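Chemist: Sequence isn't available, so here's the structure alone:
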């Protein structure tokens, strides 16, 4: 017998033989997918945030076509930690030129430069710019070993420069997939074990979600070969976290409804059919919201944002397929004994209706005005640190640990013009080269403009190199680049300004544009999904405002922690947008789970009673899901890259805040305060069951 005469549940493909068939097909499909050996189209991390239309990107393409940017140097930097170099040190540096020469690109010469203060020197070793990223480690490592060998006591050597930074950044992701997978799986396993208090129940959802994660990675790799995006360590790591976090959340919700129905149905197959028909709409709505929000990143200028958007959307689709197709079949294979020692039996009272969350619901709905004001004040206080928020990390500030390329760059900046290792390129027609050179040399912040060499001119274009006095990637460097562009274009409108600082500036501009475009799009998507699901303008607007307030509070509190505990100088450019996306899209999930259940109850009870029952029966599972999702995002901190740490902390704290305060306290209080008006203009706002009856 099916509860509530649910006809839809009869069509769910769950049964003794169909469940076995589904699991078997899933195993075969997964093995074939994982054994296909598909590799993704990998992106170059150095240009991950730079759109093709950016001026610096066009300058780089032009330089490559002219053949004037075929080489980029690694700098072997020597110093004595603030002391003068000795005569022996100078001889050693001179000898290192000969030792490092075999490591330079064919036809290029290693060259020494001594600082005017006598405290440092470097040897530049040119490498080809078209060297694949995965092949750079060998020459950079060889340069580091040769530079550090047989040095006098007290003399230090460090290798820095563009290729060295690329190698150090790629090392962050060496083995990252394995570390993230193992850490995430352990965290999820522990939390599932604590949630279900069963020695084996947790194995089923963990196995299903774990396989889904690997299939999702293969699907993303395959899609990157067809669609206009690529994969990199950052997007792969975030996609894995999304699949584990969202997939486990959906599993928790489905299993909770399944256990609830096992107390009403004799047949485990009937119980799963009913549970599926009741849980699937909320899961599909929440996953659809996340997918659509991620696809909004497809409109971003930043390639790295597009990679995360497309990869994450594919990952969520795979996660929800495994959660709604494979997991129900797998759960019914083992019967009620899977829940041992807390086996649900027909006729048992549902403990959620009289448990902890029922008491919380009673307290919240008893004084909705007081609770609403207190909850909103708490969010405002947490958001106050936003007044001092700064964004933009320089190249040397990207790492939590300090790699050799960063310390080497710091020595260069201390003893040489800060931009000496990464000059700004100015590409102009030959006829305007002299005038542009004089104009750029007069810009405040330009230390010098190198005279063009014969090889720096080709096909009527001259490439000038401007050395900046500001630290690479700093706001002062960005201001100088903007001034250089203005000065150059005043002489010749066709001038192009490129180089690392110009690339960083263009990436920041693209990020600002993306935030202005994508954030309203995400809000529009979430609002539309809530309108379709709840049929209520008031409910949709209230829920969107609460998740936005959660984001502001989480960002403010996290920024305070970053400045006082982590000593981070700023947020990475991509962090606000990514954090907003994940918190709003994932945060609204819990509100969907809560309010869809409240809507179900509101057909029979007044609004206060409906939201109380909804909170009582969903409080435990949603809290478990929120804690698990927060823990999974925090796992991003295992990688020593500041951007991932920042995203993990902001989203992790925000999910906890949403789970423990906003969804469990503030939203129920607001619903109780609004009463039937919460459902306006839907039918429930005019229902015969009135508040207080």
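Modeler: In hand now; what should we look at? These numbers come from a predicted model, not from an experiment.
Chemist: going forward, measure contacts between C-alpha atoms and count neighbours the same way
Modeler: Fine.
Chemist: Checking residue 465 next. Helix, strand or coil?
Modeler: The assignment at residue 465 comes out as strand when based on DSSP: H, G, I helix; E, B strand; the rest coil.
Chemist: ok, it - contacts?
Modeler: Contacts for residue 465 were tallied using C-alpha atoms under 8 Å, 6 or more residues apart in numbering; they are 423, 424, 425, 426, 449, 450, 451, 452.
Chemist: how does it look with 10 Å?
Modeler: With contacts defined as C-alpha atoms under 10 Å, 6 or more residues apart in numbering, the neighbours of residue 465 are 420, 422-427, 437, 440, 448-452, 456, 497-499.
Chemist: Now, the residues you listed that are in strands?
Modeler: The strands, defined by DSSP state E, take in 424, 425, 426, 427, 448, 449, 450, 497, 498 from the contacts of residue 465.
Chemist: How about residue 673, nearest residue that isn't a chain neighbour?
Modeler: Spatially, and ignoring its direct neighbours in sequence, residue 673 is nearest to residue 368 (5.6 Å; C-alpha to C-alpha, 6 or more residues apart in numbering).
Chemist: From residue 670, how far off is that neighbour?
Modeler: 7 Å (C-alpha to C-alpha, to the nearest Å).
Chemist: Can you show me the strands along the stretch 301-450 of the chain?
Modeler: Assigned strands in the stretch 301-450 of the chain, in chain order: 424-429, 446-450 (criterion: DSSP state E, counting those that start in this stretch).
Chemist: So which of those is the most surrounded?
Modeler: strand 424-429 (a mean of 25; mean count of other C-alpha atoms under 10 Å).
Chemist: list the helices and strands that strand packs on?
Modeler: Secondary-structure packing of strand 424-429 (3 or more C-alpha pairs under 10 Å, 6 or more residues apart in numbering; DSSP states H and E): helix 55-66, helix 433-441, strand 446-450, strand 457-458, strand 461-468, helix 475-491, strand 496-498, helix 500-534.
Chemist: A further structure is provided below for comparison with the first:
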């Protein structure tokens, strides 16, 4: 037996299957407690999301010179349209004294300040961002909201500002891991039941995927605690969806090939060994594509994007290990009965030869060129929606699918106070030219006021209030003008930060990441396909179809975001995240199909091989695509626009890839290009009949 054959036999050997099961049980026992600690290891502070070299990030670090803890300003807003009364002012003053004793509130409470129109007041409260990140904000803001609302006598009260917004974000992400886990498991269970039509078989892929998730979470927790890996709520949430979705995909492909081999081999151990030997390379190549694509994120400027790469890569690797070892062991331990009520008997006919996808292949084979041209034009038409894509960042109000208190409070602030109140710019410079720096900032268009300069430990700082709302384009333009003005002051070494500067720097870093990472991912995936298929033409064709599918999915998504869901726009990193997931995961289905086509083409020819490959893999790949799309669609259950948009676009792209691109477009191109698809390998020099074999592929077969 060859080395690869012996390796494939290990997880399903008569004795070694028990060894494999025991090893995974030990891993689960060890990993369980560690996986539960992953949320505690999340770093949701602003610096964990920002580009490390950005000016706003440097300001966050240098601010600790003036205050040893990181803080965010909460702005308590009071509004009475008929006019603030003396009793209202006394109430706000009493609240301000109470805020000073609220847990996690540090520094001086400023206010209440009456608006010029006399209809609103504001009190600024600095809140510590502790080791638990925005959870500290949530606790303090909840207390302030309760204090402000108590005895308000009809006066509207809100808490906004960076702390209020952060607290509402924490609320939106609260329980995200549990929500995503239970929703994803529910979706996977339902679809596995529909796919297998068996009351028992669905349990084995689900158990294997669940074990993979716990082990992956444990590994990531250890790396976060001891190796400096950055994990935040975003990456932890996507990990759940990716491991369960991709793991179930691999399970479907392996189980389908195992069921096929059970009809050819009487011994189930031998059948599984053949299934692993045949399907294993495609599954490994598929996971390698995802892992390599995710690791490309390591070159990102954005810390949050850079941290997402290894988190997802670890999750996929653990899922791969579970599906190639634990799942085969469980399947052979259970035996054929687990497929009940439709058990694959030895010597029975393979139903895919005359199934739905065999008929689809026969239809495509009649006029493949017209099919792929028509399909390509239809997908190209869907790309028109890209003109409405607005991936320039989300406003504060646009971050949430609903309207939380901080958004309402921000709207009240803008109506009654200068637009940037509660979210000022922070300028830090050397001491000697500090007054010149302040004067330069104060005279910059878009700045309404500056605070006095504070000096400490060789550095000087002050704050500048923006005239426009802090998340507006006008405010971002002001940041650039202020930076230009203060940078021009000799020997100042001035830096400009604050929430608006953070938004600006993050957007620019995300745009730079898009330009650098997207071509890199394409190159990596192209190289993997070339090695796997041992050809030059086929990888280029497959990459082109996946890119077309991505563009079509983005076009349709942009249309729905604007005209159906009425979202304000998209996050700057949205195109990159969707691209990486769709290209990495979308190419999976092409790998599953084309490795089978290549296997069949070696003795049938490319045209017949394409039809056999489609007939054999069409059902399982469609099921896998539906499961993966559904798991990503679960992201839409979260009240966060960024997650909802990623979930919708990836789910749509996976469905397009599964139902249209892989099954129709790629099959038609393969039949039309015939042996030239494999140039320059030996398969490209083997001529085959132009007509497919009627006994297998005709509509009457």
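Modeler: In hand now; what should we look at? Everything numeric in this text was worked out from a predicted model, so none of it was measured.
Chemist: After superposition, what is the TM-score?
Modeler: Once superposed, chain against chain, the TM-score is 0.95 (TM-score structural alignment, normalised by the length of structure 1); 686 aligned residues with a C-alpha RMSD of 2.1 Å.
Chemist: For the helix or strand containing residue 625 of structure 2, give me the average deviation versus structure 1.
Modeler: Using DSSP states H and E, residue 625 of structure 2 falls within helix 606-633. Compared with structure 1 after fitting, helix 606-633 of structure 2 deviates on average by 0.5 Å (mean C-alpha distance after the TM-score superposition for structure 1).
Chemist: ok, then the element right after that helix?
Modeler: Later in the chain than helix 606-633 of structure 2, the nearest helix or strand by DSSP H and E is helix 641-656.
Chemist: Which SSE is immediately downstream of that following helix?
Modeler: On the C-terminal side of helix 641-656 of structure 2, the nearest following helix or strand under DSSP H and E is helix 667-673.
Chemist: what range in structure 1 matches that next one?
Modeler: Aligning helix 667-673 of structure 2 against structure 1 (TM-score structural alignment) gives residues 668-674.
Chemist: average offset between that stretch and structure 2?
Modeler: Relative to structure 2, stretch 668-674 of structure 1 is 1.0 Å off (mean C-alpha distance after the TM-score superposition for structure 1).
Chemist: Could you double-check that the residue nearest to residue 673 of structure 1 sits in contact with residue 612?
Modeler: No - counting by C-alpha atoms under 10 Å, residue 368 of structure 1 sits too far from residue 612 to count as a contact (11.8 Å).
Chemist: can you list residues touching both of the two?
Modeler: Contact with both residue 368 of structure 1 and residue 612 is made by residues 668, 669, 671, 672, according to C-alpha under 10 Å, 6+ apart.
Chemist: Identify, from these, the entry nearest to residue 251 of structure 1.
Modeler: Each of these was scored against residue 251 of structure 1 by C-alpha to C-alpha, and residue 668 proved nearest at 24.0 Å.
Chemist: tally of neighbours for the closest residue to the closest one other than its chain neighbours?
Modeler: Among residues not flanking residue 668 of structure 1 along the chain, residue 611 sits closest, at 6.1 Å (C-alpha to C-alpha, 6+ apart). Other residues lying near residue 611 of structure 1 total 30 when counted by other C-alpha atoms under 10 Å.
Chemist: Could you pull up the residues touching the closest residue to residue 305 of structure 1 other than its chain neighbours?
Modeler: With sequence-adjacent residues excluded and distances taken as C-alpha to C-alpha, 6+ apart, residue 305 of structure 1 is closest to residue 297, at 6.0 Å. Neighbouring residues of residue 297 of structure 1 by C-alpha under 10 Å, 6+ apart: 303-310, 313, 514-515, 517-519, 521-522, 577-578, 581.
Chemist: Just the buried ones out of these, please.
Modeler: Buried residues within the contacts of residue 297 of structure 1, defined by neighbour count using 16 or more other C-alpha atoms under 10 Å: 303-310, 313, 514-515, 518-519, 521-522, 577-578, 581.
Chemist: which SSE is the aligned partner of residue 258 of structure 1 in structure 2 in?
Modeler: Residue correspondence, TM-score structural alignment: residue 258 of structure 1 in this structure matches residue 258 in structure 2. If you go by DSSP H and E, residue 258 of structure 2 is part of helix 233-262.
Chemist: average offset between that helix and structure 1?
Modeler: Mean for helix 233-262 of structure 2 is 0.5 Å (mean C-alpha distance after the TM-score superposition for structure 1).
Chemist: between that helix and helix 606-633, how many degrees?
Modeler: Comparing the axes of helix 233-262 of structure 2 and helix 606-633 via axes from the mean of the first three to the mean of the last three C-alpha atoms, to 10 degrees yields an angle of 140 degrees.
Chemist: that older thread, which other helices and strands does the helix holding residue 625 of structure 2 contact?
Modeler: Right, helix 606-633 of structure 2 is packed against helix 176-196, helix 233-262, helix 356-366, helix 574-604, helix 641-656, helix 667-673, helix 694-697 by 3+ C-alpha pairs under 10 Å, 6+ apart.
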